[in-house]
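Student: okay, predicted coordinates and the sequence, questions at the end:
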Amino acid sequence: MAKLLMGVTSSISLQLLRGQLEYFSKQGYDIHLICSPSGEIDRMLPENITVHNVRMTREIAPFSDLLSLLRIIMIYLKVRPDITNVSTPKASLLCMIAAFLTRTPMRIYSVIGLRFETCTGKKRKLLHFIEKLVCKLSTTCLAVSSSLKEVLVEERLAPREKIHVLGSGSYNGLDLAEFQLDVVEVAHLKKQYSPDNRRKVIGYVGRLTKDKGIDDLVAAFTELSEEHENLKLLLVGDFEEGDMVSPLTEKRIEEHPDIIKTGFVPKTASYYRLMDVFILPTYREGFGNVILEAAAANVPVITTNVTGAKDAIIPNETGLLVEAGHVADMKKALMTLLEDTDLADKFSRNGRMRVGREFRSEIIWHQLDSVYRETEVDKQDVYEMEK
C-alpha cells in the first residue's frame, strides 16, 4: 500500500479537496494529511485519514515557520511517505523542504496560483524565489490550468517537461451532485438574502480581497445601482487581513443597502441559485473553480482575462471575458447578461455541459491517480536524476 502524504496550510483549503481523499483511500493509498489544527477537520475527513496537526501561518513569519518546519520534518521521518502532494503557499514551502531532506521519492507540487503575480518590489522577488525553490525541490509540478503552466515556464520556475495539467484543468474537479437544486434550502436562503424577486442579483463567491478584484466589483455595482434600482450584489465570503480591500470598499460593503455580505460559508452550492449572473473580477487565479461551480448551477458567468480564470470559460460560448480592473467593461458585461436572457441562457446551458464533459471530479482524480502510478521513482535513483 503506497503512503501518500498531503499538505495544506489550513482546514479551509480542504474545501478544495472535497471527495478526493476518500477516493484515493478507496484506491488503496494510506493517506496522511498535514494541516494547521482546527476543530473542523474531524468532521470534514473520513476516519481512515491520519491527520498531523502543525500550526502554520499564511503570511511569512520566520521564527514560527522554522518551528513548523522542524515539526514537519519529524512527521516525514515518521511516516516515510512514497508520495507527497502539497499545495497552498506556506504548506508547499515547508512540506517540500521536509520531503526533499527526508528523501521522499515522489514530490508533487500542485500549483494552484502564484501570489507574486500581483506583488511588486521586494515582496515579489521573495515570493518568486520561494516558488522557484519549491518547484526545484519537487519531482513533478501539477499546474491547475494551461495558462498557469505557461507562466511557470515564462518565469523560469520550472521546465515545461516537468509541468503537467490534469485534463482541461482544475485542482479537484466538481461533484455535480452538490449542485442539484435543493428547493427547500434555496427557498430558505432567498427568504434570508433575497426576498424581493423583482431585483436582479449579481453574485460573487470567494475571499473579499484586492487580488480578487472586489474593489472593482463594488465600484462597478455602486455606479450601476445609481442607474438601475432593481439590482442587488450578493458577496458570499469574508474579508481577509492579508490582502484587505480599500477602506472605501469596506465601507460600501458594510453600509450599502443593496450589498449583502454573508461571511464565510462552508458549503456554497445553493447560494449560486440566488444569482442571476456570477462574476469573478480577479487579477490572478490558479484556475477559478468558482466559475465552474456557477456554471454547474446554471448561472451565466463573467470573469477577467487573467492567468487561470480565462481557462475556466470559453469566451462568448460559456461566458464573457473582461480585462481586469476595467470597471466600465465590467458594468457593460453585467448589464448585457442581465438584460439579454437568451444569451444568458445560452451561456448557462453550454457552461453546465462543459463542466459535465470535462471537469467532473472523477475525471480529475483518475488522471491524478495515473500520475501517482506512472511517475513512481525508485528511492535510490531520485538524487541521481536531480544532478
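Tutor: Noted; the coordinates are in hand. Numbers count the residues shown, from 1 in each chain.
Student: only C-alpha atoms for contact and neighbour calcs from this point on.
Tutor: OK.
Student: which strand or helix spans residue 71?
Tutor: Assigned by DSSP states H and E, residue 71 belongs to helix 62-79.
Student: count the residues that sit near residue 344.
Tutor: 21 (other CA atoms under 10 Å).
Student: to clarify, my last question referred to residue 254.
Tutor: If you count neighbours by other CA under 10 Å, residue 254 ends up with 12.
Student: wasn't it part of a strand?
Tutor: No: Residue 254 is assigned helix when assessed by DSSP: H, G, I helix; E, B strand; the rest coil, not a strand.
Student: included below, for side-by-side comparison, is a second structure:
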Amino acid sequence: MKKIAFITASPMTVKAFLLPFIKEIEKSYEIHVISNWHGDEDFLPANVKMIRIQIQREPSIFDDLVSLIKLVGILKVEKYDIVHTFTPKAGFIGQIAAWLSRVELRFHTFTGQVWATQTGFKRFLLKSLDKLTASFTTSVLVDSPSQQSFLIKNKIVTAVKSGVLGKGSISGVNLSKFQFSQEKRDNIRAELQLKDGEFVFLYAGRLKKDKGIPELLSAYRNVAKKVSAVLVIVGADEDGLLSEVNHTDGVIFCGFTDDIVAYFSAADLLCLPSHREGFGNVVIEAAACGLPTLASLIYGLSDAIVDNETGVLHQVEDAADIEEKMLNLCQNKELLKRMSERALKRVHSEFSERLIVDEFIKFYEHEQSRLSQ
C-alpha cells in the first residue's frame, strides 16, 4: 500500500478542507498527517497516523531550520510515495524536505497569496518563497482558475505544471451540511432581536484590514441611514478592529461560531469585500444555503461568483461602490431572489464536495500514471 504524507501548519486546515479527501482514499493508501497537533484533536479516521512537528506561521530562520531538519528525518524514515503540502510555510519547508528526501511525487496546493497586496521588499521576499516552493514540486494545484492565471503571469508556476480541481475551491461544499434552515433562520433572528422585514447583511470570516472590514463598515453606515438593515459580523478579530465595529450603530458582532449555517440561513446577503482571496469557499458555502454574495472583483472571487447572476462584484477597496451595490440589492428583493436561486443551482452543479473529491482522485491517479510511463 502506497504512503501519503499531508503536511500543513494548522490542524484546522485538515479539519476544514482535507477530511473529505482523507476519508475517500484512506482504504487505498496509508495516510500520515504532519502538523502542529495539540493532542486533543479527534476528527481523523482511526487508521490515519498523526505526526506532530512544530511549523511556525511567521518567519523564523532558526525555528524553520529545526523544522526542516526534523521533517527530513521523518520523511526519510517513513519513505513516502507522495508528499502533499498546504499553507505557505508548510509548503516551503515541506517541499524542500520532500525534495531532499527524494520523494517521487511532491504536490503543493496554493490557496491565495499574501504578497498579492504587498509592496516593496516584503512582496519580493514572499513571492520568491512561493516560487521556490513551486520549483521543488512535481505538480501544483491551485484553488481557482483566475488564481492559476495570476500565478502563471507572475511566473510562480507554469501552465504545464499546475492545475485546478473542477471549476475551483479546495474541497467543494458538503451539500448535506450546508443547506438553508427556516428553523435556524427564525432562531438566530429572534436571538439577535431583529425586526420583521429588517434586511441582514452578513460578514463571515476573520476581522482583518485586508478583508475589507474598514470599507464595509463605512459603506454600511451610509446604507443604514436610508434603509432598515443590520450588519452581522461573525468571526475572530485579528487586526484590532473590534473597537470600530462596536462603535458602529446597527452592527452586531457575534464572534466565532460552530454553526455558520444558522447565520447563512438568517442573512439576506453575504458581504466579502476582501483585497485578496484564493477562491473564497465561504461564498459557495453560503450559496448552498441560498445566500448570494456581494464581493470584491479580484482573482478567486471572480470564479466563486458569476457577476450579476449568482452575486455581485464591486471594485476592490471602494467603499462608495460597496455602498451603492448594498443599497441596490437590499431594495431589489426580486433580483436577490433570482441570484439566490442561481447561486444554489450553480453550487450543486459545479462545487459539490463529491465532484471535487472525484477530481482530486483523478489528479492523484493521473500523476502516478504519468510517473510510471
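Tutor: Great, that's in hand. Quick caveat: nothing in here was measured; it's all calculated off a predicted structure.
Student: quick one: TM-score?
Tutor: Once superposed, chain against chain, the TM-score is 0.94 (TM-score structural alignment, normalised by the length of structure 2); 372 aligned residues with a CA RMSD of 2.0 Å.
Student: return the mean post-superposition distance for the helix holding residue 71 of structure 1 against structure 2.
Tutor: Superposing on structure 2 and averaging over aligned pairs (mean CA distance after the TM-score superposition for structure 1), helix 62-79 of structure 1 comes out at 1.8 Å.
Student: for that helix, packing partners?
Tutor: Contact analysis of helix 62-79 of structure 1 by 3 or more CA pairs under 8 Å, 6 or more residues apart in numbering; DSSP states H and E lists helix 89-101 as its packing neighbours.
Student: next, the buried residues of the helix it packs on.
Tutor: Buried residues in helix 89-101 of structure 1, counted by 16 or more other CA atoms under 10 Å: 89-100.
Student: may I see the buried residues of the helix holding residue 71 of structure 1?
Tutor: Neighbour counts over helix 62-79 of structure 1 (16+ other CA under 10 Å) mark 65, 68-69, 71-73, 75-76 as buried.
Student: and the angle from it to helix 89-101?
Tutor: Interaxial angle of helix 62-79 of structure 1 relative to helix 89-101 (axes from the mean of the first three to the mean of the last three CA atoms, to 10 degrees): 50 degrees.
Student: so which bit of structure 2 is helix 62-79 of structure 1 matched to?
Tutor: Mapped onto structure 2 using TM-score structural alignment, helix 62-79 of structure 1 spans residues 61-78.
Student: residues contacting the helix or strand containing residue 220 of structure 2, please?
Tutor: Per DSSP H and E: residue 220 of structure 2 is located in helix 213-223. By CA atoms under 8 Å, 6 or more residues apart in numbering, the residues outside helix 213-223 of structure 2 that reach it are 207, 229, 231, 245, 248-249, 273, 317-320, 322-323, 326-327.
Student: could you redo the last one with a cut-off of 6 Å?
Tutor: The contact list for helix 213-223 of structure 2 (CA atoms under 6 Å, 6 or more residues apart in numbering) reads 319, 323, 327.
Student: out of these, which are inside helices?
Tutor: 319, 323, 327 (DSSP state H).
Student: residue ranges for the helices of structure 1, please.
Tutor: Along structure 1, the segments classed as helices by DSSP H run 20-26, 41-44, 62-79, 89-101, 121-137, 146-154, 183-193, 214-227, 247-255, 289-296, 327-339, 341-358, 361-374, 382-386.
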